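Novice: for reference, the sequence and a predicted model appear below.
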Amino acid sequence: MSYTIQPMQIAVLTNQSHVPVLAGLALRFAVMVTTWDLRRRTRAHLRDLPPHLLPDIGLDHPAAMAEVSKPFWRA
């Protein structure tokens, strides 16, 4: 079983200012890794999406391939 933190939860976590320094670093690291994983999975789903469905999400084939080719650490 896996649990994915949603983008709104990530935003709330990154705005915590009352946590100790080490906990803040750990929290930022966890948020970064979670964000990277979300990008990786989203781009993998986009890569596997049939071309006829791309217009439904507002993308053409070149734009989808440009997004899929990005490394997970790039926004």
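Specialist: That came in fine, so what should we check first? Note that this is a predicted model, so its numbers are computed, not measured.
Novice: hey, let's count contacts and neighbours off CA atoms from now on
Specialist: Fine.
Novice: which one's the longest helix in this protein?
Specialist: Secondary structure assigned by DSSP state H gives helix 21-48 as the longest helix of the chain.
Novice: report the buried residues of it.
Specialist: The neighbour-count check on helix 21-48 (16 or more other CA atoms under 10 Å) flags 24, 27-28, 31, 34-36, 38-40, 43, 46 as buried.
Novice: tell me the secondary structure at the nearest residue to Val31 once chain neighbours are set aside.
Specialist: Nearest residue to Val31 in three dimensions, chain neighbours excluded: Ile10, at 6.3 Å (CA to CA, 6 or more residues apart in numbering). For Ile10, the assignment made with DSSP: H, G, I helix; E, B strand; the rest coil gives helix.
Novice: also this one, for the comparison:
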Amino acid sequence: MKGLQDVSTASTLPRAHSHLLRRLFRPLWQGLERARTRRLLAQLAQRDLADLGLSHADRLRELEKPFWR
């Protein structure tokens, strides 16, 4: 036990740093995810839209939104 080093305080720094990075990049990742799902929505056939309970107008309204909303 004499040769062991106390790393309890050192281990909190990377967590705080990674938490900050996650908070900074979260809006970017969310915007990219919205853009990806809207691209998929644009590829759906009318029958698939009906299965989801969406109309063509609903799809157009969603596709007109910018990626950050």
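Specialist: Okay, I see it. What you see is a predicted model; the values in this text were computed from it and never measured.
Novice: gap between the residue mapped onto Arg61 of the second structure from the first structure and Pro50 of the first structure?
Specialist: Arg61 of the second structure maps onto Ala66 of the first structure when the alignment is built from TM-score structural alignment. Distance of Ala66 of the first structure to Pro50 of the first structure, computed by CA to CA, to the nearest Å: 16 Å.
Novice: equivalent analysis for Thr34 of the first structure, please.
Specialist: 26 Å.
Novice: kindly report the same for Arg74 of the first structure.
Specialist: Plainly put, Arg74 of the first structure is 24 Å away from Pro50 of the first structure if you go by CA to CA.
Novice: also Leu25 of the first structure?
Specialist: As defined by CA to CA, Leu25 of the first structure lies at a distance of 40 Å from Pro50 of the first structure.
Novice: what of Thr42 of the first structure?
Specialist: Distance, Thr42 of the first structure to Pro50 of the first structure, by CA to CA: 14 Å.
Novice: now Glu67 of the first structure
Specialist: From Glu67 of the first structure to Pro50 of the first structure the distance is 15 Å (CA to CA).
Novice: so for these two, which sits in the more crowded spot?
Specialist: Each of Glu67 of the first structure and Pro50 has its neighbours counted (other CA atoms under 10 Å); Glu67 has more, 17 against 9.
Novice: what separation is there between the match of Arg61 of the second structure and Leu46 of the first structure?
Specialist: From Ala66 of the first structure to Leu46 of the first structure the distance is 11 Å (CA to CA).
Novice: ditto for Ser69 of the first structure
Specialist: Using CA to CA, Ser69 of the first structure is found at 11 Å from Leu46 of the first structure.
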